[in-house]
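Student: sharing a model that was predicted from the sequence below.
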Amino acid sequence: MIIENDVEKRLIRKVKALGGLTFKFTSPSTKGVPDRIVIFRGGVIFIELKRPGEAPSALQRYWLKELAYQKVNNYVISTFEEVDKFIAGLIGGNG
């Protein structure tokens, strides 16, 4: 069974292989913020990681919507296939 940590490790490994950076994101005074920040070719992207089949909580959806309102790219990734699609988008300039 795939868990969230497996998906996160794949994301980290693939971003690093491209020469990008990924940081664990925590905000002690603000709950529900995305799990990771990916920096690649001048872009900054926030990633909310979930295990397969799991959806973001209401608070997580709120912060993803707020980031989108600020024109900040953000994604919810919950499977290996979604990691691979995200990476393909980075390579293609659609991150």
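Tutor: Sure, I can see it.
Student: all contacts plus neighbour counts: C-alpha atoms, from now on.
Tutor: Will do.
Student: ok, now which ones touch the residue nearest to P56 when sequence neighbours are not counted?
Tutor: Computed as Cα to Cα, 6 or more residues apart in numbering, the closest residue to P56 that is not its neighbour in sequence is K50, at 7.2 Å. K50 is in contact with 4, 7, 56, 76-78, counting by Cα atoms under 8 Å, 6 or more residues apart in numbering.
Student: use this one as the comparison:
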Amino acid sequence: MNEKHIEKKLREAVRGMGGIAAKFVSPGWDGVPDRLLLFSGGKAAFVEVKKPGGKLKPLQQKRKRQLEALGFKVYVLDGIEQIGGILDDIQTT
């Protein structure tokens, strides 16, 4: 299973819940998470998708800390079995 497959499953699951899994690109601010998840009720979170067992690069770790310091949820997803738990967590916070 590769990163692209995991990301596709994430997009499908979010869409199935009525949400948006926008590709997050920020020119001039490297290391940002891959996806911005948006749901009704103003619920939002960032997701960095990795291949199974993949780790964040140092700049990605920094961006994760920065976003979390601002109060955003940031998840690292490296397997489709994690998708349900991540989406449940976003909905309950």
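Tutor: On my side now, so go ahead. Everything numeric in this text was worked out from a predicted model, so none of it was measured.
Student: circling back to that earlier point, now which residue in the second structure aligns to the residue nearest to P56 of the first structure?
Tutor: In the second structure, the residue paired with K50 of the first structure according to TM-score structural alignment is K50.
Student: for L67 of the second structure, list the residues it contacts.
Tutor: The contact partners of L67 of the second structure, taken as Cα under 8 Å, 6+ apart, are 73-74.
Student: where's it, which helix or strand?
Tutor: Per DSSP states H and E: L67 of the second structure is located in helix 58-69.
Student: who touches the biggest strand by length in the second structure?
Tutor: When the second structure is parsed with DSSP state E, its longest strand is strand 43-49. Strand 43-49 of the second structure has contacts (Cα under 8 Å, 6+ apart) with 3, 6-7, 32-38, 72-78, 90-91, 93.
Student: how close does that strand sit to the first structure?
Tutor: Strand 43-49 of the second structure, aligned to the first structure and superposed, deviates on average by 0.8 Å (mean Cα distance after the TM-score superposition for the first structure).
Student: which parts of that strand are buried?
Tutor: By neighbour count on 16 or more other Cα atoms under 10 Å, the buried set for strand 43-49 of the second structure is 44-49.
Student: list buried residues within the contacts of strand 43-49 of the second structure.
Tutor: Buried subset of those (neighbour count, 16+ other Cα under 10 Å): 3, 6-7, 32-38, 73-78, 90.
Student: mind checking which of the residues you listed land in helices?
Tutor: Counting by DSSP state H, the part of these found in helices is 3, 6-7, 90.
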